[in-house]
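J.: Here's my sequence, what's the structure:
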Amino acid sequence: MYPPGGSSVADGAKVVRLVYKGAKKLKATDQDWEAVKPTNLIESGKYDVVAASHKPRWISWDDTFVDELKTTLKAFSVFAIMPIWYMADGGTTTVLTNMAGSMTTNGLPNDLLSNFNPISTVVAIPIYNWVLYPGLRRRGINFSLIQRISCGYFIGAILNATAAIIQWQIYKTSPCGYQASDCTIGTGVSPLTAWLTIIPFWLQPLGGIMVSVSSYEIAYTMTPPRMKGSVIAIVFFSYAISQAIVEIASPAFKDPYLIWPFVAIGIANLFASFFNWYLFRGIEHRDNTDLHRMDLADDEVSKLEISKA
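T.: Below you'll find the model as predicted:
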């Protein structure tokens, strides 16, 4: 239990403003952060206080809060490119469902196939947690959170490449060619079986477990207690951003352009995979003493993804 201490968001805004006001440049140094700690602000002599042990009322944070905020902002930076993943994981679900409607279903409801997404989640999480991750650790391979997220982005590139190829083949085999969605010629559908769309639906959770669950774990383990709520809010805000982008781009999701949304999202995820690893590979440093804790954290945090499925 923590005593009420005001808004961490409001205090964080004050601290960040002071840091960058003192830095006078885009990137703040460790010295800039140290300078805004209350003890250093008071010792600087800039403020008229009775004694060094008394803070002005507007300084509502403590020295520890500055260190916590600095760590939290590092976690925030990981989530900055996460909307790219969320566009791959659910952003094109409607397009994939309509794609199945342009294929041979043999009476199968085309919207049934999207149910393989949660089925894949429930099947894959135990395999990841009890086979894949522990197996890598036993071989001395530390598959870190940042590496998992990068791998998840790469899976996002693969699933969208697969969907683009399937859509291309639909256009090639449909009686109406590149107007396959509303075709009325002959059977009106491509001879390709709609079961092919299971591939991207199944791949979405395989990447989502690595991206989403790892981001939850970063929010849970790498941020201080009073900042966890803010970090979780940023995680879900990044999902909202992805949905806004999809909504804006949705008028383009029509024939004959249905290949290109998959191509664009796939390329974006491929670049995100590289840049996520390149930019954030130093954000976490774990040694062998952390491995048991990671096993426990994986199991606990993955319950969030299972409940979501």
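J.: hey, let's count contacts and neighbours off CA atoms from now on
T.: Will do.
J.: give the contact list for residue 228.
T.: Applying C-alpha atoms under 8 Å, 6 or more residues apart in numbering, one finds that residue 228 lies in contact with 219-220.
J.: same check, this time on residue 202
T.: Under the criterion of C-alpha under 8 Å, 6+ apart, the contact list for residue 202 reads 116-117, 120.
J.: So which of those belong to strands?
T.: Restricting the contacts of residue 202 to those inside strands, with DSSP state E as the criterion, leaves an empty set.
J.: Switch the residues you listed over to JSON lines; also include neighbour count and distance to residue 137.
T.: Formatted as JSON lines, the entries for those read as follows, by neighbours: other C-alpha atoms under 10 Å; distance: C-alpha to C-alpha, whole Å:
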{"residue": "116", "neighbour count": "19", "distance to residue 137": "30"}
{"residue": "117", "neighbour count": "22", "distance to residue 137": "28"}
{"residue": "120", "neighbour count": "18", "distance to residue 137": "24"}
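J.: another one to check against the first:
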Amino acid sequence: MLNSSRNIHAYEKTLKSGERVIVDPELTVERMFYWAVNIGALSPLITVNVEASVSFWLAFLIPLIVIVIVAALFLGSNRLFLKIKPQGSPLVDAARTVRIALAEKSFENAKPSQLEQHGTLERYPFANRPEYTDYSVEKIRTGITACKLFLLFPFYFICWTQIWNNLISQAGQMALHGTPNDLLQNLDPIALIIFIPLLDLVIYPLLRRSKINFRPELKVTAGFLMASLAMVYASVLQHYIYISPPNSIHVWIQAPAYVLVGFSEAFVIITGLEIAFTKAPESLRSLVSAVFWLTIGIAAAICIALAPVSQDPYLVWMYGSLGIVAFVAGVLFYLLFRRAFDDPVLQESLQAPVREGSRV
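T.: Model (predicted):
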């Protein structure tokens, strides 16, 4: 982390309006990181046109030059980072905690206060360590709960990956008028770059002032439904491509599908990262975040299995089926996990507004 004298921990702040907020600089960095990633994702606006007008070698050379420059800057700023010495494996400690919880039938019974009350504390040498506390056990429990929340995310990412493969192929069947068929995928990061600040600065504050509690499970469900609409739109568009003369439909008619997927990311991916960040113990945040990103790999594997139907003449049904799957998965997510955020402490950490960056 950056070596700075500023407060890097979450703290409460009262605004001039009397509104109480929670400021978490670390979560701000997490949110801004994803926003910055999507700014970088706009690079195809340059490389696609360079490839079309010059050659592939220059299109590959441009990102190489950028990577070398950034790597040099990172190495040159080494002294600005605070380096923490290794302190053992949090994964091993978490596994030991889970083992105790399994032996005691629940995480509640695995807490040292309960072990001592039941006279079973001496059974577990690890439970007698100073770092083993009721709070640490509770955070391991919430971290595991966070991983459960990602169970249905692969069904969202199956739809999300379509903007990087099948929708590009679909564009190739349309009237391009000089537009590269892989250019429209840049609408996804553009939509995100606009939509994320719009949510944080306008929409979420308006909802809070209107006393509307837009809980995390509602955000994720909304994202699934937007992805479903994107696939339904792609299915209808593919139908008209089939029944129209070849290359007669303008490629920019695809735009709503990309924008809808981009908007859905602001609800699903951003909220997923917040869940991983707030529900996992600090020592396991990277692991829980890795589980979140693993769902993309699972979705990619499913897409490979769908390859036989990801071609003509099955694309209408393929897109339509994905729309149905995303809709059902979104409804299931709400039904299964609508109580997962009832913990008042978790609600506060996920929904309280912040002003020095993004929400907690």
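J.: re the thing from before, and which of the contacts of residue 202 of structure 1 is nearest residue 91 of structure 1?
T.: Closest approach to residue 91 of structure 1 among the contacts of residue 202 of structure 1 (C-alpha to C-alpha): residue 117, at 13.0 Å.
J.: which stretch of helix or strand covers the alignment partner in structure 2 of residue 70 of structure 1?
T.: Aligned against structure 2 by TM-score structural alignment, residue 70 of structure 1 finds its counterpart in residue 141. Secondary structure assigned from DSSP states H and E places residue 141 of structure 2 in helix 134-149.
J.: what distance separates that helix from the centre of its chain?
T.: 19 Å (C-alpha atoms, centre = their mean, to the nearest Å).
J.: Just after that helix, pick out the following helix or strand.
T.: Later in the chain than helix 134-149 of structure 2, the nearest helix or strand by DSSP H and E is helix 153-160.
J.: matching residues in structure 1 for the helix or strand following that following helix?
T.: Using DSSP H and E, the helix or strand that directly follows helix 153-160 of structure 2 along the chain is helix 166-171. Mapped onto structure 1 with TM-score structural alignment as the criterion, helix 166-171 of structure 2 occupies residues 95-100.
J.: what's in contact with the matching stretch?
T.: With C-alpha under 8 Å, 6+ apart as the test, stretch 95-100 of structure 1 has contacts from 110-111, 113-114, 163, 167, 181, 194-195, 197, 253, 258.
J.: Show me which pair in those residues is furthest apart.
T.: Spatial extent of the contacts of stretch 95-100 of structure 1 (C-alpha to C-alpha) is set by the pair 195 and 253 at 21.4 Å.
J.: related to what we said a few turns ago, same list (the contacts of residue 202 of structure 1) but as a markdown table, adding distance to residue 5 of structure 1.
T.: Supplementary listing: these in a markdown table, determined by distance: C-alpha to C-alpha, whole Å:
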| residue | distance to residue 5 of structure 1 |
| --- | --- |
| 116 | 45 |
| 117 | 42 |
| 120 | 43 |
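J.: Please, which helix or strand holds residue 268 of structure 2?
T.: Following DSSP H and E, one finds residue 268 of structure 2 within helix 255-279.
J.: Quick check: next helix or strand after that helix?
T.: Heading C-terminal from helix 255-279 of structure 2, the first helix or strand you meet, by DSSP H and E, is helix 285-305.
J.: now that next one: which residue numbers in structure 1?
T.: Under TM-score structural alignment, the match for helix 285-305 of structure 2 in structure 1 covers residues 228-248.
J.: What is the burial count for residue 242 of structure 1?
T.: Residues lying near residue 242 of structure 1 (other C-alpha atoms under 10 Å) number 23.
J.: contacting residues around the nearest residue to it once chain neighbours are set aside?
T.: The shortest distance from residue 242 of structure 1 to any non-neighbouring residue, by C-alpha to C-alpha, 6 or more residues apart in numbering, is to residue 83 (4.5 Å). With contact taken as C-alpha under 8 Å, 6+ apart, residue 83 of structure 1 is in contact with 238-239, 241-242.
J.: how about CSV for those, with distance to residue 138 of structure 1 added?
T.: Shown next, in CSV, are the contacts of residue 83 of structure 1 (distance: C-alpha to C-alpha, whole Å):
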residue, distance to residue 138 of structure 1
238, 34
239, 34
241, 38
242, 37
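J.: most surrounded residue in the residues you listed?
T.: Across those, neighbour numbers were computed from other C-alpha under 10 Å; residue 242 holds the maximum, 23 neighbours.
J.: So which bits of the match of helix 166-171 of structure 2 are buried?
T.: Judged by neighbour count (16 or more other C-alpha atoms under 10 Å), stretch 95-100 of structure 1 contains these buried residues: 95-97, 99-100.
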